[in-house]
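Asks: fold the stuff below for me.
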Amino acid sequence: MFKLADSKATRLLRFPAHSIAGLAGTSFKHEHLGAILAERPAYGFFEVHAENYMGAGGPPHRALESVRCDHPVSLHGVCMSIGGPQRIDAAHLGRFAALVERYEPALVSEHLAWSTHQTTYFNDLLPLPYTEATLARVAEHIDEVQEAIRRPILLENPSTYVMFRDSTMKETDFIRELARRSGCGLLLDINNVFVSATNHGFSAIDYLSDFPLDRVGEIHLAGHAEQTDDQDEPLLIDSHDGPVADAVWTLFDIVLGRCGPIPTLVEWDSKIPDWSVLKAEAMAAQAILNLHAQTAAFGSTYATR
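Replies: Alright, predicted model coming up:
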């Protein structure tokens, strides 16, 4: 298991250490930069995909640096292939670690998925069989990443469209044991839960009741696309191209009622709307976070009387 060493205490930080506790945020899109920088006071946090910033410099870095001065940032990897059968790509991991060092993100995360085969990189996040062999391999990969960046990561639960006959444990049990062995935290993507539950016919509420919420350091919300499969059954796609669905907002409220406010990000990665639309989604998440923060504070005050 990775042991956390606080390297920040021994070096000078490049950016302000903005608090992310209880905040809602959004995906950072460069077309929104002007509107974001014009807002005062600064609001919320922003998530970026690490692979979009692995060049040495240029406009992407200048934009991210300007945002990072006033906001906490969540660094979200999408191509580490932590669940893959081969070793973590050392060059990719080195670039990822350099970004963590450069931008001092408040949160660092990756996916419980694989996306590579030998030298081929797939433009997708593919599912895993939940077996002891897979568990051991993924835990080893997480340890390697955490040692390289000198901090724990948050691992995101997947959205899935197939299930494996070889699986010997539930997804929630697999994730729970993975966090215990590796010391990583978890990123709970509630839209992914709803998508998978609909596609496979299980209860999203039951899944969340069994999820290790005590290890969750960030929540994701997103939109999904509705389709049907070859048997005319509902098929949801984790598309990130529209507003958060009402059912996902309901699940979000239920989760916060159980674990309290947790930094929450609204993902929107295609069919990008105007900043006002994306900000409104984040503000809706913030309103629910604030409500649960007030409820927790009232309960604590009442309990001391």
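
Asks: C-alpha only now, for contacts and for neighbours.
Replies: Will do.

Asks: ranges for the helices of the stretch 151-300 of the chain?
Replies: 171-182, 190-200, 204-210, 246-259, 275-303 (DSSP state H, counting those that start in this stretch).

Asks: quick one: these as JSON lines, columns for distance to H224 and mean neighbour count too.
Replies: As requested, those are exported to JSON lines (distance: least, CA to CA, whole Å; neighbours: other CA atoms under 10 Å):
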{"stretch": "helix 171-182", "distance to H224": "21", "mean neighbour count": "18"}
{"stretch": "helix 190-200", "distance to H224": "8", "mean neighbour count": "22"}
{"stretch": "helix 204-210", "distance to H224": "15", "mean neighbour count": "15"}
{"stretch": "helix 246-259", "distance to H224": "10", "mean neighbour count": "16"}
{"stretch": "helix 275-303", "distance to H224": "14", "mean neighbour count": "16"}
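
Asks: one more to line up against the first:
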Amino acid sequence: MDARTAPEQARAPAASSLPARAGVGFKNVHFADIDASAPDIGFFEIHAENYMGAGGPPHAQLMQLRRDFPLSIHGVGLSIGGAEPLDRDHLRRVKSVVDRYAPAAFSEHLAWSTQGARFLNDLLPLPYSATTLAHVVAHVDEVQEALGRPILLENPAAYLRFKSSDYSEIEFLREIVRRTDCRLLLDVTNAYVSATNLAFSAEDYIDAFPMRYVDEIHLAGYAEDADEIGDPLLIDAHCAPVQDQIWRLYDRALARRGPVATLIEWDNDIPTFALLSAQAARAELLLDKVRSPLKTALDRTPS
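Replies: Just a heads-up that it's a prediction; the model follows:
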């Protein structure tokens, strides 16, 4: 049987109650359109760090949104991949946002982004070594204990490979899940960006990814550049419509995973809400494609 169509083993218990639908990242410039149109969107996702203030319009908007739609919270500043201890104050602020909004899922990145008291404006890579694994496992355990829930950990976009790595990225993610009982967020665009930049097969990566632990998928448009010798260099910029290559990989992932919550990320050069919704509608069509055979099979199962 082809790896793409081979059924997954029994699904691991979910860390998310998000619907298996397409959602979008919430931007406050879209609030009036959302409020006026009551769009058919599966869920909204926010960055925790944008809601760490005590109140004001951002929280008023989000409280209203939360009444009508499921919510996913995505962290970008916990530096789970870092060698230094987690910033306890930052974790406390994340917990405050999570407690306030009781999201259907909370996710973070397999990356690091702090140096001492400095927050760096990037999600930086890490070597996949036994030493790093110990740090990541300890940090995931600490975050999950603080939040009182399992988290989803996202695969990174990579621009270099460390010689000191002892694991492949997928082996590293599997081991984190085994040791912490966290779940995974598969960023299909990150997989394609990494594959292009590091010259490996994105299809092979999707075929090997541990889909039984995936509770959410991210899709985004990337930016194209070139390195110093003229080879293609892709940037995970969240600045454009999802490209055809990403849609094909997403279709491949769904063939293995089945329907799952899927987010359209668009954080730079923010489009109209109509364009963002159209991207979500395209994802919904692909979700419907894998839903239909599943529904048919269930309908045919004797009661």
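
Asks: out of the helices of the stretch 151-300 of structure 1, which comes closest to L37 of structure 1?
Replies: If you check each of these against L37 of structure 1 by CA to CA, helix 275-303 wins as the nearest, at 11.6 Å.

Asks: aligned counterpart of C259 of structure 1 in structure 2, please.
Replies: C259 of structure 1 maps onto R257 of structure 2 when the alignment is built from TM-score structural alignment.

Asks: show me what contacts the residue positioned nearest the centre of structure 1?
Replies: The central residue of structure 1, meaning the one whose C-alpha is nearest the mean C-alpha position (CA atoms, centre = their mean), is L187 at 4.7 Å. If you count contacts by CA atoms under 8 Å, 6 or more residues apart in numbering, L187 of structure 1 has them with S109, L154, L155, E156, N157, V216, G217, E218, I219, H220.

Asks: which one in structure 1 is aligned with P103 of structure 2?
Replies: P103 of structure 2 is assigned P105 in structure 1 as its aligned equivalent, the criterion being TM-score structural alignment.

Asks: residue contacts, that match?
Replies: Shown here is P105 of structure 1, whose contacts under the criterion CA under 8 Å, 6+ apart are P72, V73, S74, L75.

Asks: next: D124 of structure 1.
Replies: Taking CA under 8 Å, 6+ apart as the contact definition, D124 of structure 1 lies against S115.

Asks: if I've got this straight, it is in a helix?
Replies: No. When DSSP: H, G, I helix; E, B strand; the rest coil is applied, D124 of structure 1 is found to be strand, with no helix at that position.

Asks: counting neighbours, what do you get for the spatially closest residue to the match of C259 of structure 1 that is not a sequence neighbour?
Replies: In space, not counting the residues next to it along the chain, R257 of structure 2 is nearest to M211; the distance is 5.5 Å by CA to CA, 6 or more residues apart in numbering. Burial of M211 of structure 2, expressed as a neighbour count using other CA atoms under 10 Å, amounts to 23.

Asks: trace M211 of structure 2 over to structure 1, please.
Replies: By TM-score structural alignment, M211 of structure 2 lines up with L213 in structure 1.

Asks: do the same with E154 of structure 2
Replies: Under the alignment defined by TM-score structural alignment, E154 of structure 2 corresponds to E156 in structure 1.

Asks: for structure 2, just list every one of the strands.
Replies: When assigned using DSSP state E, the strands of structure 2 occupy the ranges 22-25, 44-47, 71-74, 105-109, 112-115, 118-124, 152-154, 183-187, 214-220, 223-226, 232-235, 262-265.

Asks: as a markdown table, the ones you listed with distance to D299 of structure 2 would be great.
Replies: As requested, the strands of structure 2 are arranged in a markdown table below (distance: least, CA to CA, whole Å):
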| stretch | distance to D299 of structure 2 |
| --- | --- |
| strand 22-25 | 24 |
| strand 44-47 | 31 |
| strand 71-74 | 30 |
| strand 105-109 | 30 |
| strand 112-115 | 46 |
| strand 118-124 | 45 |
| strand 152-154 | 32 |
| strand 183-187 | 29 |
| strand 214-220 | 24 |
| strand 223-226 | 43 |
| strand 232-235 | 44 |
| strand 262-265 | 25 |
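
Asks: gap between the residue nearest to R257 of structure 2 and E228 of structure 2?
Replies: The spacing between M211 of structure 2 and E228 of structure 2, counted by CA to CA, to the nearest Å, is 36 Å.

Asks: so what's F96 of structure 1 up against?
Replies: A50, E51, M54, G77, I149 are the contacts of F96 of structure 1 under CA under 8 Å, 6+ apart.

Asks: could you rerun that using 10 Å?
Replies: Shown in contact with F96 of structure 1 (CA atoms under 10 Å, 6 or more residues apart in numbering): 50-51, 53-54, 75-77, 80, 90, 102, 145, 148-149.

Asks: narrow the residues you listed to just the buried residues.
Replies: Neighbour-count burial (16 or more other CA atoms under 10 Å) is assigned, among those, to A50, E51, Y53, M54, L75, H76, G77, M80, V145, A148, I149.

Asks: skipping adjacent residues, who's closest to the aligned partner of H90 of structure 2 in structure 1 in space?
Replies: When structure 1 is aligned by TM-score structural alignment, H90 of structure 2 is paired with H92. Spatial nearest neighbour of H92 of structure 1, chain neighbours left out: M80 (7.3 Å); criterion: CA to CA, 6+ apart.
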